[in-house]
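Engineer: dropping the sequence and predicted coords here.
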Amino acid sequence: MYQVKLYNKISKVGLNDLDPAKYTCSEDFEDYDAVLVRSAKLHDVQFPKNLKCIARAGAGVNNIPLDRCAQEGIVVFNTPGANSNAVKELVVCALMLASRKIVQGANWVKSLKGTPDIGPAAEKGKSTYAGPEIAGKKLGVIGLGAIGVKVANAAVGLDMEVWGYDPYLSVDGALALSRSVKHVTELDQIFANCDYITIHVPLNAETKNTICEESIAKMKDGVRIINLARGELVDTQAMAKALESGKVAAYVSDFASDEILAQENAITLPHLGASTPESEDNCAKMAVKEISDYLETGTIRNSVNFPNLKVPYEGGYRVCMIHKNIPNMIASITAAVKCNIENMGNRSKGDYAYTIVDLAEQPTEANLDALRAIDGMISVRAL
């Protein structure tokens, strides 16, 4: 029986996919095989030795200690694309909010409560909140992953001229992208040409402060910027300065900061991108599928710290090994198992690698101990 620790409320639609004959779920486990988590911070958590995998029901994994998990042989999954439609819809909303001063106008009308002839009074003041239409304007989409592609395609449907930038555009992303989207190879092309810019990239050392004083200086005067991805992708001090000067006409984000909240032409939302019941259900179902596939067959799909690997499994004697990506490891493995290997798969990712072997006969504890003793071996699991 596998024990799954829940660090947040996880949609029952997903949890119901776990076979109750094989899995039990609880927030109270001290020892457990897998973790399902959303936003809980796990950096200070001491994981039990039995922990084999963590699935984040969402895309970002900043709340998980990836390096420590890799060192301990704990596979970390995320759920790319499961919340992409929800985020896309919020970005479309943000385009309108950035253009038409809808929030400001609504707040002003609310302030008129008790005013005599409130209807005409509200109508008279509407010109203060006028704004441009988005049709015919250029939208720059930075990052063409699952979310960025959907945003780009939706904007094409809204009659925008869409420019997309992603140096790591996948084959699947390219196939899903509308042929009307202009794919550019230099980020400066987005900055120099686009009336609206929305960013959809993961946060890392390379992408932090993608929107900064230097990049804003390259943009059109009156540009409108949307960030519903990660707060640190935008230098908030530089953004506040640009909003004050009018260089940036509007900024919509769902990451609060004192600098941005002080700006009249900034709209800050709670982090609402994936806050839909459909998105939560989709993320939970994908996360559950990831941990059950890994625990039952050794398949790794959508891991952020280990290579993805699937070897067809028809039952029998399977051994799954996480190890350092170093020379002669495969030779050491085949020498240690001491029985016929019927099927095998191996993939590497950076400093780490993952190997699956299917054996003709059940490995003995001595076989498994010999594998564990190989220099660079991190974990050995027999199914």
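Structural biologist: Structure's in. What do you need? Remember, predicted model here, so these are calculated numbers, not experimental data. Residues are numbered from 1 along each chain as shown.

Engineer: okay, CA-based contacts and neighbour counts for the rest of this
Structural biologist: Fine.

Engineer: burial count for Lys218?
Structural biologist: Neighbourhood size, Lys218 [other Cα atoms under 10 Å]: 14.

Engineer: what about it, distance to Thr355?
Structural biologist: The gap separating Lys218 from Thr355 is 47 Å, by Cα to Cα, to the nearest Å.

Engineer: ditto for Tyr196
Structural biologist: 46 Å.

Engineer: could you pull out the helices for the stretch 251-383 of the chain?
Structural biologist: Secondary structure of the stretch 251-383 of the chain (DSSP state H, counting those that start in this stretch): helices located at 258-261, 277-297, 329-337, 365-372.

Engineer: can I get those helices in a markdown table including distance to Ile226 and mean neighbour count?
Structural biologist: Shown next, in a markdown table, are the helices of the stretch 251-383 of the chain (distance: least, Cα to Cα, whole Å; neighbours: other Cα atoms under 10 Å):
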| stretch | distance to Ile226 | mean neighbour count |
| --- | --- | --- |
| helix 258-261 | 13 | 15 |
| helix 277-297 | 21 | 22 |
| helix 329-337 | 47 | 15 |
| helix 365-372 | 49 | 16 |
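
Engineer: quick one, which of the ones you listed gets closest to Pro65.
Structural biologist: Closest approach to Pro65 among the helices of the stretch 251-383 of the chain is made by helix 277-297 (17.7 Å; Cα to Cα).

Engineer: ok, and here's another one to check against it:
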Amino acid sequence: MKILVTEMMWNDGIEKLKQKGYEVDYDLELSRKREELLGLLPNYDAVIVRNETKVDTEFLDAAKKAQVIGRLGVGLDNIDTKQAAERGIPVISARNANATSVAEYVLSCMLDASRPIRQADVDVKKGNWNRALFTGTELNGRVLGLIGMGEISHRVAKRAQAFGMEVVGYDPFVAPFDHVVQETGIKQVHELGELLKHSDFISLHIPLTKDTKHLINKEAFSIMKPEAYIINSARGGIVSEEDVIEAVKDKQIAGAYLDVLESEPITDSSRFAESENIIITPHIAGSTDEAQSRTALLIAEEIDKVLNGQKSLCRVN
């Protein structure tokens, strides 16, 4: 059987598939070569994608032999899972494989905002020794607000609590006795505005849907503390980019850490260059070496299960 990989996949996952006897064709740039991709799809029994490959009607029409689609990650906004299901094609995601890496990314953002170590280093190397300028603040006693209370939020909360932070969460789909409330110790709030009003850091862990599109917008920023930071490692489009630029410019909030954008990468004319308090990273929150390896190995294993008629716990449709 033949498997096509259209985006970056760690080699250990590819090698695992080859060891199981599959013929694997890998082109990490194929997601950007649409016509070539569509021409190749009819020849493959399985396709592995990441977040750039659009698995839409055109893709599914071309993938005539496909028995399964693997997603190297958990976001599904680039995949029409409903149409795939109608055609009998299961979609497999890398369930929780990168959750720890995303959680550590969020902690890194909060530490970076609290202790200006990089700025102090630059200043010292210029010949200065300004201790008062770079004192920073503690995370201890600060309030972290989590929008979305799934597995990643659970891991973020446990780490934030170790720093002495108070953690609150908003998620209309989480019940009062779910484990993330009862066992993790997140204080559940039932109004988004309450979380926005009281949090020093707000971290997003929700999918991009019609209901979450621009959820964090001008109105949301007007509620937040002027010393607050927004952290988005979930999906571009949840935060209104024009509104966050204005909010930081007008000092409605202290800053933002954005790992995901509505259009990636940014252009030379992007307004993000206007503010040094908006930190942009290239969609790397869940992309540590360890997470990449776990993701690749998990998808390889689950693809193999489906192709051999077994059930996958990572199926999403």
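Structural biologist: The structure has been received and is ready for your questions. The structure displayed is predicted, hence computed values, not measured ones.

Engineer: follow-up on the earlier one: among Tyr196 and Thr355 of structure 1, which residue is more densely surrounded?
Structural biologist: When neighbours are counted by other Cα under 10 Å, Tyr196 of structure 1 and Thr355 differ, and Tyr196 comes out ahead with 29 against 22.

Engineer: wait, that one touches Leu139, no?
Structural biologist: Yes: Tyr196 of structure 1 is within contact range of Leu139, at 4.7 Å (criterion: Cα atoms under 8 Å).

Engineer: the helices of the stretch 251-383 of structure 1: which one's closest to Ser379 of structure 1?
Structural biologist: The closest of the helices of the stretch 251-383 of structure 1 to Ser379 of structure 1 is helix 365-372. By Cα to Cα, the value is 6.8 Å.

Engineer: skipping its backbone neighbours, what lies nearest Ser303 of structure 1 in space?
Structural biologist: Leaving out its chain neighbours, the residue that sits closest to Ser303 of structure 1 by Cα to Cα, 6 or more residues apart in numbering is Phe77, at 4.3 Å.

Engineer: and the helix or strand encompassing Gly193 of structure 2, how far out from the chain middle?
Structural biologist: Remark: Gly193 of structure 2 resides in helix 192-198, with elements defined by DSSP states H and E. Computed by Cα atoms, centre = their mean, to the nearest Å, the chain-centroid distance of helix 192-198 of structure 2 equals 22 Å.

Engineer: likewise for stretch 150-169 of structure 2?
Structural biologist: Counting by Cα atoms, centre = their mean, stretch 150-169 of structure 2 comes out at 16 Å from the chain centroid.

Engineer: ok, stretch 202-210 of structure 1 next?
Structural biologist: 13 Å.

Engineer: just stretch 127-139 of structure 2 next, same as before
Structural biologist: 32 Å.

Engineer: who touches that stretch?
Structural biologist: For stretch 127-139 of structure 2, contacts defined as Cα atoms under 8 Å, 6 or more residues apart in numbering pick out 110-111, 114-117, 119-120, 123-124, 163-165.

Engineer: same check on stretch 145-154 of structure 1?
Structural biologist: Outside stretch 145-154 of structure 1, the residues that reach it (Cα under 8 Å, 6+ apart) are 80-81, 84-85, 87-89, 91-92, 141-142, 162-164, 169-170, 173, 176-178, 181, 199-201.

Engineer: pretty sure His200 of structure 1 sits against Gly140.
Structural biologist: No: here His200 of structure 1 does not reach Gly140: they are 10.7 Å apart, not a contact under Cα under 8 Å.

Engineer: and the strands in the stretch 1-150 of structure 1?
Structural biologist: Per DSSP state E, counting those that start in this stretch, the stretch 1-150 of structure 1 carries strands over the ranges 2-6, 23-26, 34-37, 53-56, 75-77, 138-142.
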